[in-house]
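Engineer: Provided below are the primary sequence and the corresponding predicted coordinates.
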Amino acid sequence: MRVREDRVKATNRQHLLKEFENIKFKDGESIDYFAVRINSLVSRLRELGEEVKNGRIMRKVLRVVPKKWKQVAVSIEMLLDLDTMSI
């Protein structure tokens, strides 16, 4: 039974990692709501034993922001240390 549980966790982890890699802003979605969605996803990944660093999360958020926020995202990337930031 333990082996099956590990396989289920591994499968769930892979599914959530895929979801993390494919996450995008929905039409009209606010940055606050997107932050809640991505934090929820990261929490579930961490519960399954996946280490997701804050820098990776920040880079992902900045990579998928809507066009109207791209200049702000570029400025954040250039001026701040993403590895020390949290969403």
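Structural biologist: Cool, the structure landed.
Engineer: CA only for contacts and neighbour counts going forward, please
Structural biologist: Will do.
Engineer: Neighbours of residue 3, how many?
Structural biologist: 8 (other Cα atoms under 10 Å).
Engineer: Which strands or helices does the helix or strand containing it pack on?
Structural biologist: Using DSSP states H and E, residue 3 sits within helix 2-22. With contacts taken as 3 or more Cα pairs under 8 Å, 6 or more residues apart in numbering; DSSP states H and E, helix 2-22 sits against helix 31-47.
Engineer: Against that first model, consider the following:
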Amino acid sequence: MPSGTRFLAGLRLGNRTEREVAMATRAVDGSILFAKKLGGVFAMILGGLIAAIGANVASPVTIAIGVLFVIAGAILLVLKIIRRNEGGQVG
């Protein structure tokens, strides 16, 4: 291994520090995390509205679709949180 080369999780970093690599990863993932957050919130709001409309017209199928949207939105938010906290500890 050449001198000055570091390894992090099996990746050769050259002369970069772990912090530089972690910051670069966060910058790239930022838009993906933001999209997951907006998608999750939008799905939950839409699901709540669909479920409310289904309850108003007494349609169990519409209520189920609304609940599925709420669950999908919650999953997107949880995945976003897990992804954000995954690489939080550097050093």
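Structural biologist: Alright, I've got the coordinates. On a predicted model such as this, the values are computed, not experimentally measured, just so you know.
Engineer: where does the TM-score land?
Structural biologist: Superposed pair, TM-score by TM-score structural alignment, normalised by the length of the first structure: 0.42. Supporting alignment: 49 aligned residues with a Cα RMSD of 2.7 Å.
Engineer: if we can go back for a sec, list the buried residues for the helix holding residue 3 of the first structure?
Structural biologist: Buried residues in helix 2-22 of the first structure, defined by neighbour count with 16 or more other Cα atoms under 10 Å: 9, 13, 16-17, 20.
Engineer: Throw those residues into JSON lines and include distance to residue 33 of the first structure, thanks.
Structural biologist: JSON lines is the format used below for the buried residues of helix 2-22 of the first structure (distance: Cα to Cα, whole Å):
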{"residue": "9", "distance to residue 33 of the first structure": "27"}
{"residue": "13", "distance to residue 33 of the first structure": "23"}
{"residue": "16", "distance to residue 33 of the first structure": "18"}
{"residue": "17", "distance to residue 33 of the first structure": "20"}
{"residue": "20", "distance to residue 33 of the first structure": "15"}
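Engineer: So which of those is the closest to residue 2 of the first structure?
Structural biologist: residue 9 (10.6 Å; Cα to Cα).
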